[in-house]
Every structure is written in structure tokens, then in C-alpha cells.
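Participant: Sharing a sequence plus its predicted fold:
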Amino acid sequence: MALIPQSFIADLLNRVDIVDVVGQYVKLKKAGANFQGLCPFHSEKSPSFSVSPTKQFYHCFGCGAHGSAISFLMEYSGLGYVDTIEELARSAGLDVPREERTANDVARQQQTMALSEVMSAAADWYRQQLKVAPRAVEYLKGRGLTGEIAKRYALGYSPDGWQGLEAVFGTYANDEVAKTLLEGGLLIQSEQTETQQTGRRYDRFRDRVMFPIRNPKGQTIGFGGRILDQGEPKYLNSPETPLFSKGNTLYGLFEARQAIRAQEYVLVCEGYMDVVALAQLGFPNAVATLGTACTANHVRMLLRQTDRIVFSFDGDAAGQRAAQRALEACLPLMSDDKEIRFLFLPTEHDPDSYVRAYGAPAFEKVIKEAMSISGFFFKIVSQDHELATPEGRAQTHHAAKPLLLSMPPIALRTQILRELAIRTNSTAAELESFCGLSVVPAPAQSGSYSNTSQRAPSFNQGNLGNRAQGAPWQASKGSAKRVATQNMAPPQAPTDLAEQMLRVLIQFPHLGKALDANKRALALQASQLRSAKAMELMQDLLVQCDRVELIPGEQGMPATVGSGAFALFQDQLARSELAPLYEVLRKRVMGSDLDLEGAVADLEGAFKKLELTHLKTEMTEIAQKIAASNATEQDRARYRELGERLKYT
């Protein structure tokens, strides 16, 4: 696949102003060197959303959202990475270059463009046909829909004919036209017969109310059709195409994004008509899966829009199975700041009919009272198992094991495990052992990153608790033997130096790029002393610093990082596997007034402390040799040399 050069992305971020980009969607006010506003990604009354024009970066101190202009558009609009870059480039009047564009890349792009044009033209035609189809209009009115809602969701009608789309695209005998329509799922080609070598080509959708399926950019990528009279299937979807994948698409998400943010939750239904009817009845924050089970990709898409998801399913066996698949998709993506619930309506009702029968307030009430994800978890794992018997409790453990293992090590998993242990007359330790889960106890005083939460790791402040806390260095007054007999352990550098260096490098990556091999080794050693996670973070951060593109300094000044390259650097950190740890550092440094001169001083100070610690460590090791009477004359000379250096350090 053709790649967009990183140099172009950095140049693009240099040309666009993040304040202008964010300001199109968020009301910003000047606040010191930065701009502030209400976060568009979570509900708040006091502004905690900060945009830095110098760093070309945004950060929300409330929900943790952060990134560059690219990240903002991706999160806010739901666009993919490449689509976002293309959108920004168009706004800046730039053409996006591509690397290594092969013939296949060009052909694939042309195919996608052709399919997109065909889908758009078909959607327009279906909308026009609805205006002259009284039966379809009466059907929609009978479902309580107004013309305004029909327009909002671009509803249409496919006439009851075999070759209606020929009015738009010309004869189906044209192989080029037919090929594109077949690839887009708008036509079906029958099997060849003895008299017809190519088979008959005819419209897939006939005499159906048409529901265009749109991507996050609002482009039509597929259709769903509801038959007007009796017939099967009642609902017919477009097949999988290069544009349309059921497992990666949610009907109504494009139309519902603003309402989801306003209502602070999304309601996931089972059908097109549920979504459209609920929008008519005052619930415009509904979406639907497309005739397939809820997938992890569906859940990821929704969690980018909101922290609260309510799944609505029929109360029958099919609805229970669909809910269980949704549970399985959600558990691996859960975090302690997310809320997922399951609403089961009476078997005689769907969301549309329930609201019409009992009113919107009643529906709001059952949404609020929907079953929590933990409640549904317990229901699923204990279903048909008799908890009063050892066998039933063992079967419950067996059913719970894969679900617990699929969850990240968050507080919710711990709480579910403890509750399940109580319900099954077990201990948490027994259940953990059966499932193969290990719970790492929190240290009393530790400066390491928490490894019990993937989402909220943190640096502890105050006493950082070195891994091996040695006695403080004491100057020797007399022989080295006397010093060594005090059982002095080698001194340890303060572990806060690791965080000090990490904080500097995340703000000034060009300083990391300029570090020589000796200083890199010192930085890694200090991080290793802090924790294995800190060591991993320092290794990754130095690699990311090396990738930063520098711009020449003015009037003999050293090279530095442009705002675009800095934003790109931060985006790369946000996409790293260590992104949660970088988020901890970013929260500490956003709004920091540390300038370059101060950063250089902080970094040099940290390295001096590390060098001093190593010097003292070596002296201690030699002193211990002298005390054990196994030091060489070379060791003694080295000890004296180090003592002299210590005087001037």
C-alpha cells in the first residue's frame, strides 16, 4: 500500500494551526500562553481542555484526550488516519504525495473512487424515487416518520423493477458499467445458461425502502433495504465490498455523533428502523449493527465517541445470544472509566414500539436501569448452573475463566472476580489460581509504574523508593579499610532522575537525539533502577527521539524541532504500545513553562548526579577489596584517582 511520507506529515502540521482546526468545533478562549475550552470528548462544565499554539498540541486534563491536529480530527470526526491527513491537506491547499505507488495501488484507488461514485449516484436516485412512490411514503408515515427525519437519514426507495438502475448508469450489457455495479453489490448476475453465456444481470434491491449506510465522512458505502409487502428477507443488506465491511460499520453513527456527545451515551439497536424511529421519537443517539454480531471494532468505534454504551436486545433466545457476543467483544476493551449496560425489552417490543406504547420517559427509565456489564457477566456464567452444588459452582468457574482472561488487569476485573468467589463459596485466591490470573500486590512505597492497570499507570510522588536502597555516602576520614568495614552498600542514584530525564525528553525530543552513547547508557541505567517499565519507556522514547526531523537553528544556534515535527512526534507516542505511560508524563508536562535553557540545565544536572553516583559506587567497590586484602596496587591507584576527582565534582 502506498505510504504518505513522514516529512510531508510534519510539513502539513507546520502549515496548519491547531488552534484554527480545533476552534472550528470548540469555543476557545485565551488562557495565558494557551487556549482553553470545554472538552468535546466528554461532558464538563469547567474547561479542562487546553490547546498549545507553540507545541501545536491539545490535552484534556479531565479525560486525558490529547494529540495533534491530526489526532483531533480523527477523534472528533471518526475519520481514519489517511483520510484525516487528506482532509487537512485539502484545507491547506496541498496535494498528498505517496511513496512506492505500485500499479496495484493505483488500480485499488481507482476502484475505490469508482465504487464511491456509483454508491453516491445510486443513493441520489433512490431518494428521488421515494418522492414519487406513494406506497413507500405511506409506509414511512405509518411508522411515524416525518420528511425531516427521512431527509436526515437520506432514505429512499428502490422501484419494483429488475433493471431500474439502468436509468442512472446505462445498459447492464455494458461490461464496464456492470462490473462496477456488481462489485458494489447493486447488481446480481445469475448463473450462466446454455442460451445466455453471461447470465442475467438485475437489481439486488427491488420494491424496498432504502437506508443508505454512510462512513464517518458521510459517504454512502452500502445500503439496507426493507421490503414493503410480504416477502423474504424482510431486510436485505449490501454484500461485503472494498468499501463496506459489516464488522467495521455501524448504521447511523455518522448521523448520531453529535447527539451521542450531547446525551453522553450511545444506544446500540438491532435494526435500521429502530435507529430512524428512535431519532424521530427523541433518541437521536442510536446506532445499529448491520445484521452481524457486535465486533471488537464496533466497540472501539463507539468508545471513541463516548464512555457509556447501552446495548438494546430482544428478550428472546436470539437476543440473549447477540448480547453474549457483545459482552465478549466488550470485555477485552473495558477500562474502569467506561460504563457498558445491557437492556432487554419484553419479547413483544422493540425500542420503537416500546417508546410508542409507554412514552419516552419510560424508555429513558429502563435505559438507566439497564443491566450492568458485571451483572450480565454473572448471569451468563451462572446460567443453567446450580450454585448450590459443587458441580454447578465448578461449571460456573469454567464458564467464567475465558471471560476473565479476556479482560485487562483493571479494578473491575478484580471486583468481578471477588464477587464471583463469594457467589460460588470460594476464595478469590482459589479462583485466581484456577483462571491462571496473578494479582500483583501494590508496593507500600514504590516509584515504579503500576502494572495492575493498563489504562492509568502513574508516577508516585514523594519517596520514590529505590529498588535497592543503600546507605547514604559518607566521606572517608582515614583508610579505605575503615570505610569498608562499615558494611557500606554501593550508593544508588535517586530514582526521580529517571522521571526528570523523561519529562525533559518528551518536551524537547531533539535533546534526546543529541545524546551520546555514554549518556544514553546512564539514562537507561537510571531508568532500570526505577523500574522495568521505566527502562522500557526510556528505550522507546530514545528511539522516538532519533526519528524526529530537525530544522536548522538561526544565526549559529543549534538545530531544533519545528511545531509540526513536534506534533508528529507526540502522535507517534500516542500510537505506541506504551501510550498509557506516555500519557502520565504528558499530564505532568502540559502547561509546563520549562524553556529550552532550563531543560538543558535539568538534563545536564541529572547526568552529573548519575556520574557522581557511579564514581562513588566504584570507590566503594575498591574500598571493599582493600578491606578484604585482595586489592592490587592498580586498584589502590585507581581509588586515589577517584578520590581526587570526587573533590572537584
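Facilitator: Perfect, I can see it now.
Participant: drop to CA atoms for contacts and neighbour counts, all remaining ones
Facilitator: OK.
Participant: Could you list every helix and strand that the strand or helix carrying residue 274 packs against?
Facilitator: Assessed by DSSP states H and E, residue 274 sits inside helix 272-280. With contacts taken as 3 or more Cα pairs under 8 Å, 6 or more residues apart in numbering; DSSP states H and E, helix 272-280 sits against helix 147-152, strand 286-288, helix 351-358.
Participant: Might you quantify the distance of that helix from its chain's geometric centre?
Facilitator: 28 Å (Cα atoms, centre = their mean, to the nearest Å).
Participant: now swap in stretch 416-434 and tell me
Facilitator: Worked out by Cα atoms, centre = their mean, stretch 416-434 lies 31 Å from the chain centre.
Participant: first to last residue in it, what's the distance?
Facilitator: 15 Å (Cα to Cα, to the nearest Å).
Participant: buried set for it?
Facilitator: 416-421, 423-424, 427-428, 431-432 (16 or more other Cα atoms under 10 Å).
Participant: Of the helices and strands packed on helix 272-280, which is nearest residue 38?
Facilitator: strand 286-288 (23.9 Å; Cα to Cα).
Participant: So which bits of the next helix-or-strand element following the closest one are buried?
Facilitator: For strand 286-288, the succeeding helix or strand toward the C-terminus, using DSSP H and E, is helix 296-303. For helix 296-303, the neighbour count (16+ other Cα under 10 Å) marks 296, 298-299, 301-303 as buried.
Participant: picking that back up, relative to residue 522, which of the buried residues of stretch 416-434 is nearest.
Facilitator: So of the buried residues of stretch 416-434, ranked by how close each gets to residue 522 (Cα to Cα), first place is residue 432, at 39.4 Å.
Participant: before we go on, here's another structure to hold up against the first:
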Amino acid sequence: MALIPQSFIADLLNRVDIIDVVGQHVKLKKAGANYQGLCPFHQEKSPSFSVSPNKQFYHCFGCGAHGSAISFLMEYSGLGYVDAIEDLARSAGLTVPREERTVQDVARQQQAMALSEVMSSAADWYRAQLKNAPRAIDYLKGRGLTGEIAKRYSLGYAPDGWQGLEAVFGPYSNDEVAKTLLEGGLLIQSEASEGNQTVRRYDRFRDRIMFPIRNPKGQVIGFGGRILDQGEPKYLNSPETPLFSKGNTLYGLFEARQAIRAQEYVLVCEGYMDVVALAQLGFPNAVATLGTACTANHVRMLLRQTDRVVFSFDGDSAGQRAAQRALEACLPLMSDDKEIRFLFLPTEHDPDSYVRAYGAPAFEKVIKEAASLSTFFFRVVSEDHDLTTPEGRAQTHHAAKPLLLSMPPIALRTQILRELAIRTNTSPAELEAFCGLTAISAAPSSQSRVQPRTEQGNFPNRMQGAPWQAGKGASKRVAQNIPPPQAPTDLAEQILRVVLQFPHLGKALDSSQRTLAIEAAEQRSSNAMSMMRDLLTQCDSVELIPSESGGTGEVGAGAFAMFQEQLAQSELAPLYEVLRKRVMESDLDLAGASADLEGAFKKLQTNQLKKEMTEITKKLSDSSATEQDRARYRELGEKLKFS
């Protein structure tokens, strides 16, 4: 894959102004040093969406959305990272260069462009055929669809012929034409046999209502076709192609994005017709998986659009299996500010027929009453298990273990584990030990109870909660009722916040300071230590250089921005979210950041001196200290006087 040079990304971020980028989609007003507006990612009446021209970042204090100009385009328009950079570059009048463009890279790009043009032309032709197909029009009208909805979803019709697309692309005997159509999944080619060397090429979609499938940019990448009369398969999808992957695509997401934000939830159905019919009936925030199980990529796409997802399934066994696969896809991506629900309709109904039978208010009611993720979790793990017997409870624990292990260490996991322990007559500690979980604390005691934050937003010395409490050491201290180390426990956070905001300060740290920073983070958690180590390594790619305006610019800022995007999608995301919010809330300038960093290391160095003196004091008390130890003790005492 051709790479975008990091120097270009840095130059692009220095050239564009996030105020201009966000201002094209959000009405912004000056508010002190920043700008404010109504968040485009959730419904609100009072503005909580802040954009900082100095930091070139946005942050919503309502829903937590945040990022750079690149991530704004990704989140608002649903673009991928490269596509967002390309759009931003076009707006700045720049052409995106590529590093190491091989012959294969060029060929793949040309193939994708050719396929995209073919799919678009085919969609236009199918749409034109619908106008002259009374039987297809009558079918859509019989399903209650209007011309407006058909236009919104670009519905079409594939005539009942074998070479219909020849009218658009020319004879299928042309190998070059046939090759592109075959790659796009629009044609099927029969195999030649010994007795017949003739290769037959014919349309994949015939006598079907056509549902174009779009990517986040609105480009047609595939089709779904529904048969008009009886027959199998009822629905026919495009095969996997260089443009189209079922596990990475949701039907209707492009059309539903604005409605999802307005309704503040997305409804996930099982078929094309469900989506289109629900839009006709007042539920335009519906999408569908494409004849495949819900994947983690599907869930990730949905959670980028909204914090609330409702899966709708048939109540039969197939629907239950599909729901369980969706649950398994959701658990690793859960966070405490997300809500996942599971709606099971009566076996005789799909969403479309239910709304027609009982009305939109009744459907809204069952959506609100849909089973929560935890409710469905308990149903799945205890199904067919008798909880009144030891065997049944053990089987339930066995079923729950992989699901609990797949979840990040969030409050919801703690609550599910405690509830499951109650239902199976087990203590949380026993269940935790069985599952091999280390990030869930035991019942709080006077020394392990989670402490509140101070008014300044820092964590007090005995803080035990997420996201810091993620390491084995922290869990062990809680389980054994051992107080955490007495070092100032907010110093690791302070260093992380400063270095996230001013990466060139992190680059300037010497090896001894880096060791102190990593050790301080390790006292908090393994996640904090991982972030500190990765962050300091990433800082090495950033340096300050004079700019033409007389100020300074950061070379490597693009790579650093990409690194932050990766943090937001990684297992370190909960910790990163806390730190990023603190950075956005802070008005810290470079001078203040330098002073904070200097103060933090001074405290860490002082604490290190005290720790070493304590160790020597133990030797002095049991008369095992050497003369060298005594000399070192005096030396440390002198250093402490001037620390």
C-alpha cells in the first residue's frame, strides 16, 4: 500500500485551520480563546462543542467527541483516514503524494477507479429501467414505498434478460469489458468444458429490484437484488470485490447518517427492504448487515455515528444466533458511555410488518423496552443451564468466561460480574479468579475504596478506578488490602498530559527523566506505562523549526496526530480519553507546560532520593549498613536539602 509521507501530513495540518474545516458544517461563535457551537455528533440545545484554534483540536463536553481536522472529517463524513486527508488536501489546493508507489499500487488504484465508474454506470442504468417496469413499480407500491423513498435510496430494476448491461458497456465478448464487469460482480462466467469450449457470460442480476450499496462517501460499491416473485435466493448480493466487503459494509449507513444523529440511536435490521420500508414509515435511522453476521468492524462503524445501538432480530433460533454473534462483536468495543440493546420481534413479524400492524408508536415502545446488553448477556450464558445445581452454575461460568475476558476493564464489566456472581451464588472474587480477570477490584474497603477526584480534576493519592487501575500490581494491592505507593500519584498523569500537548518537550527529556516517567506510570498501571513508553518514543519524530511567519512549526506533527488517532482506537482508549479531555479543558501554554514538567520531575527525583534513603535506613536499623552505605546516606541528605 502506498504511504502518504508524514512531512506532507504535517504541512497539511499546518496549512489548514480547523475553524474553517469545522465551520463548514457547524455554526461557530467566539467564546474566549476558543469557538463554540452545537455538537454535530449528538442532539443538544446548549452548545458544548468547543474548537481550539491554538491547539487545532475540537472537543465536545457532552458526548466526548474530539480530534483534529482529519478526525473531524472522519467522524462527520464517515471517511477513512486516507480519504479524510485527501479531502482536506483538495480543500487546501494540494495534491496528496505517495511514498514507494509500486507498479502494483498504481494498478490497484486504476482498478478501483475503473470498478467505481462501472458500478456508478450500472446503478444509473438500473434506476432508469425501473421507470419502464410496471411490475417492479407495482411491487414497490405494494410494499408501501413512495417515489421519494425510491429516489433517496436510488432503487432500480434489473430486467429479466441475460445480457442487459451490454446496453451500457458493450458486448461481453470484449474481454476487457467483461474483465471489469466480472471483477465488479456484475457478470457471471460459465466454465468451458471439454466438449464445449465456448465461455458464456451473463448478468448476475436478472428480474430483481436493485438496492445500490454505498460506501461512506456515497459511491456505489455493490448491489443487493430482491426477486419479485417466488424463488430462491430471495435476496442476491454482490460477491466480495476489491470495492465491496460484506464484513465492512452496512446497507443504508450513508443515507441514514443525519437521521442517526437526529434520533440519537441507530436501528440495525437484517435486510434491505427493512431499511427502506422503515424509512418510509418514519424510521430513517435504520441500517442492515448484508447477509452476514455482525462483525467488530460493523460495530465500530456504528459507534462512530452514535452512542446508542439497537439490534433488531427475528425471535426464531436463527435470530437468536445472529444476536449472539452481534453480542460477541460488541463486547470488546464497549465503554461505559455506550448503550447496546437487543430487540426480538414475534416470529411472524419483521420491523416493516410490525409497524404496519401496530403503528409507529408501538414500534417506538418496543425499541425503548428492548433488552439491554447485560440482560441479553445473562440470557446467553445461562441458557439451558439449571442455576439451582452446582453443574448448571459451573456451566454458566464456563459460558461467561470468554465473553467477560473479551470486554475491556470498564465499570459495566464489573457490574455484570457482580450480578452474575449473585445469580450463581458465588462471590465476585471467586468468579474473577475463575475468569482470570485482574482489572476488577474486590469489594471496596476503607483502604481500597475508589476516591473522588479533587476540584482541580487530579486524582488523589489512593485512586483505584479506571482507567489507571488496569495493571496486575494495582489489582494485587487491592486484593491484599495494601495501600498504593506514597509517591505523588498524579505526576504520571501530569507528564502524560504535558507531553500529549507539547510533544517536543517529551523529545527533550534525557534518559534518566524518561526512566523516572516510565517508573511513575508503572506505579499507576500497565496501561499507563505502555502509553508513557509509546508516547515518549513517538515524541522523537517531532521537532520545532522556525516558520516563515516568525513562529515555529512542528515537523512530524502529522505522524503524532496519527499516533493519537491510533490511541483512540486501541485498548488504551479509556486512558487516552481522560487525558485528552484534560488537555482540552486546560489553557496551559508552553511556558506553563515546561514549568509543570520541571516540577513533576523534581518531585520524582526527590521521591527517588527519599526511597533510597529509606532503604539505607533499614540497613542502619539492623546494623547491616556498610561504610559506603553511610557515605551514600549523607550524600543523599545533602541533595535533599537543595531539591
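Facilitator: In hand now; what should we look at? All of these numbers come straight from a predicted model, not from anything done at the bench.
Participant: Superpose the two chains and report the TM-score.
Facilitator: The TM-score (TM-score structural alignment, normalised by the length of the second structure) is 0.88; 620 aligned residues with a Cα RMSD of 3.0 Å.
Participant: follow-up on the earlier one: looking at the buried residues of stretch 416-434 of the first structure, which one is closest to residue 133 of the first structure?
Facilitator: residue 416 (54.3 Å).
Participant: wait, that closest one sits on residue 374?
Facilitator: Yes - using Cα atoms under 8 Å, residue 416 of the first structure makes contact with residue 374 at a distance of 6.6 Å.
Participant: Identify the single longest helix in the first structure, thanks.
Facilitator: helix 596-627 (DSSP state H).
Participant: Report the next helix or strand after that helix in sequence order.
Facilitator: Next along the chain from helix 596-627 of the first structure, counting by DSSP H and E, comes helix 633-647.
Participant: in stretch 269-283 of the first structure, what's buried?
Facilitator: For stretch 269-283 of the first structure, the neighbour count (16+ other Cα under 10 Å) marks 269-281, 283 as buried.
Participant: same deal with stretch 40-49 of the second structure?
Facilitator: Buried, per 16+ other Cα under 10 Å, within stretch 40-49 of the second structure: 40-42, 47-49.
Participant: Strands of the stretch 451-600 of the second structure, start to end?
Facilitator: Along the stretch 451-600 of the second structure, the stretches classed as strands by DSSP state E, counting those that start in this stretch are 543-546, 552-555.
Participant: Present those as JSON lines; the columns should include mean neighbour count and distance to residue 136 of the second structure.
Facilitator: Formatted as JSON lines, the strands of the stretch 451-600 of the second structure follow (neighbours: other Cα atoms under 10 Å; distance: least, Cα to Cα, whole Å):
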{"stretch": "strand 543-546", "mean neighbour count": "13", "distance to residue 136 of the second structure": "63"}
{"stretch": "strand 552-555", "mean neighbour count": "18", "distance to residue 136 of the second structure": "59"}
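Participant: Comparing the helix holding residue 274 of the first structure with the second structure, how large is the average distance?
Facilitator: Averaged over the aligned pairs, helix 272-280 of the first structure sits 0.6 Å from the second structure after superposition, using mean Cα distance after the TM-score superposition for the first structure.
Participant: wait, isn't residue 166 of the first structure in contact with residue 172?
Facilitator: Yes - between residue 166 of the first structure and residue 172 there is a contact under Cα under 8 Å: 6.7 Å.
Participant: So which of the two has more stuff around it?
Facilitator: For residue 166 of the first structure versus residue 172, neighbours defined as other Cα atoms under 10 Å are more numerous around residue 172 (19 against 15).
Participant: circling back to that earlier point, nearest to residue 391 of the first structure among the buried residues of helix 296-303 of the first structure?
Facilitator: Among those, and counting by Cα to Cα, the member closest to residue 391 of the first structure is residue 296, at 32.5 Å.
Participant: Just give the nearest non-adjacent residue to that closest one, would you?
Facilitator: residue 329 (4.8 Å; Cα to Cα, 6 or more residues apart in numbering).
Participant: Give me the mean deviation of the helix or strand encompassing that neighbour from the second structure.
Facilitator: For residue 329 of the first structure, the element it lies in under DSSP H and E is helix 317-330. Following superposition, helix 317-330 of the first structure is found to deviate from the second structure by 1.9 Å on average (mean Cα distance after the TM-score superposition for the first structure).
Participant: helices or strands up against that helix?
Facilitator: Partner elements for helix 317-330 of the first structure (3+ Cα pairs under 8 Å, 6+ apart): helix 296-303, strand 308-314, helix 373-382.
Participant: if we can go back for a sec, so which bits of the longest helix of the first structure are buried?
Facilitator: 599, 602-603, 606-607, 610-627.
Participant: Show the contacting residues for the closest residue to residue 143 of the first structure other than its chain neighbours.
Facilitator: Once flanking residues are discounted, residue 143 of the first structure sits nearest to residue 277: 7.4 Å by Cα to Cα, 6+ apart. Neighbour list for residue 277 of the first structure: 143-145, 352 [criterion: Cα atoms under 8 Å, 6 or more residues apart in numbering].
Participant: Looking at those, which are in strands?
Facilitator: Nothing among those maps onto strands, per DSSP state E.
Participant: Return the residue of the first structure aligned against residue 572 of the second structure.
Facilitator: Structural alignment (TM-score structural alignment) places residue 572 of the second structure against residue 578 in the first structure.
Participant: Is there a neighbour count for the residue nearest to residue 296 of the first structure? I'd like the number.
Facilitator: There are 20 residues near residue 329 of the first structure, going by other Cα under 10 Å.
Participant: Hmm, residue 293 and it touching each other?
Facilitator: No - between residue 329 of the first structure and residue 293 there is no contact under Cα under 8 Å: 9.3 Å.
Participant: so which of the buried residues of stretch 416-434 of the first structure comes closest to residue 593 of the first structure?
Facilitator: Once Cα to Cα is applied, the member of those that ends up nearest residue 593 of the first structure is residue 416, at 43.2 Å.
Participant: which stretch of helix or strand covers that closest one?
Facilitator: Going by DSSP H and E, residue 416 of the first structure is part of helix 411-423.
Participant: Against residue 235 of the first structure, how distant is the closest residue in space to residue 227 of the first structure that isn't next to it in sequence?
Facilitator: Leaving aside its chain neighbours, residue 227 of the first structure sits nearest to residue 208 (4.4 Å; criterion: Cα to Cα, 6+ apart). The spacing between residue 208 of the first structure and residue 235 of the first structure, counted by Cα to Cα, is 9 Å.
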